[in-house]
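A.B. asks: Attaching a predicted model along with its sequence, questions to come.
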Amino acid sequence: STQFHNDVNKSSNNSNQQSHSGMLEITQLETLQNEYNAMAKTYAALADIIKQNNSLFQVLCNFLFGLFFFLIKVILFVLNRNQMYFSKSLIN
């Protein structure tokens, strides 16, 4: 769980750097896709944890934290994209 939060922080820093350096939007989309795939694997692994009599509450909390961070990153991505389009239209 701590490792997951570290990864989230690391990747959000990366996405901030990408937007500042004007990286292509496609790169950010690919990053989101990769993170989504990684999370899908994580939650498949969580199903095994439940079978090992771990507390359901703890697993649910981990799932909700992951979902929460992922949604925040999607929202930031959309805001970044809209900001880029807005600044392009101002320049033109």
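C.D. replies: Thanks, I have the structure now. Numbering: from 1, shown residues only.
A.B. asks: all contacts plus neighbour counts: C-alpha atoms, from now on.
C.D. replies: Will do.
A.B. asks: Where do the helices of this structure begin and end?
C.D. replies: 2-20, 25-51, 56-91 (DSSP state H).
A.B. asks: got CSV for these, with mean neighbour count too?
C.D. replies: Listed next are these as CSV, based on neighbours: other CA atoms under 10 Å:
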stretch, mean neighbour count
helix 2-20, 13
helix 25-51, 13
helix 56-91, 13
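A.B. asks: For residue 13, see how far away residue 30 is.
C.D. replies: Here residue 30 is placed at a distance of 16 Å from residue 13 (CA to CA, to the nearest Å).
A.B. asks: go on, residue 19?
C.D. replies: For residue 19 relative to residue 13 (CA to CA), the value is 10 Å.
A.B. asks: can you check residue 80 too?
C.D. replies: Distance from residue 80 to residue 13, by CA to CA: 14 Å.
A.B. asks: try it against this one:
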Amino acid sequence: MADRTTVSVPCPGDLENYVRLTNEVTTPFGIGHPANTGDCKLSLGALDQAGQRMFTGVVDLLPGQSIDRYHAPAGGAVIFVECSLSCEGRGALTYDTPNS
């Protein structure tokens, strides 16, 4: 069984208020079983090699929702999570800890 990691996600989110989940080494493996364990809608996305936000491949998770796996779109170097712009609650994401 994979180790699980839970991260607090600052709410409300904005273009610079996000949490990096992977790095250039672990990003190709994606993250397994991401689950929104907080009170606010979360978005999973990616940054490119230059650290710029990619607007393709974004996946939204409502509180209590989970998916099997998230992979960054082609060209993604880092996977991140951010909280909804309109939520003042508690943001939290639990996922399988990526291994290189």
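C.D. replies: Done, it's in. Please read all numbers here as calculations on a predicted model, not as lab measurements.
A.B. asks: now what about the TM-score between them?
C.D. replies: Once superposed, the chains reach a TM-score of 0.27 (TM-score structural alignment, normalised by the length of the first structure), with 41 aligned residues with a CA RMSD of 3.5 Å.
A.B. asks: what's around residue 56 of the second structure, how many residues?
C.D. replies: Neighbours of residue 56 of the second structure under the rule other CA atoms under 10 Å: 12.
A.B. asks: and it, what helix or strand is that in?
C.D. replies: strand 53-61 (DSSP states H and E).
A.B. asks: Determine the set of other helices and strands touching that strand.
C.D. replies: strand 42-48 (3 or more CA pairs under 8 Å, 6 or more residues apart in numbering; DSSP states H and E).
A.B. asks: report the angle between the axes of the strand it packs on and strand 53-61?
C.D. replies: With axes from the mean of the first three to the mean of the last three CA atoms, to 10 degrees as the basis, strand 42-48 of the second structure and strand 53-61 are set at 160 degrees to each other.
A.B. asks: list the buried ones in strand 42-48 of the second structure?
C.D. replies: Within strand 42-48 of the second structure, the residues scored as buried using 16 or more other CA atoms under 10 Å are 42-48.
A.B. asks: Flag every buried residue along the strand holding residue 56 of the second structure.
C.D. replies: 53-54, 58, 60-61.
A.B. asks: any idea which helix or strand comes after that strand?
C.D. replies: Assigned by DSSP H and E, the successor of strand 53-61 of the second structure is strand 69-70.
A.B. asks: by contact count, what packs against the helix or strand following that next one?
C.D. replies: Next helix or strand after strand 69-70 of the second structure toward the C-terminus (DSSP H and E): strand 76-83. Contacts defined by 3+ CA pairs under 8 Å, 6+ apart place strand 76-83 of the second structure against strand 4-9, strand 18-20, strand 42-48.
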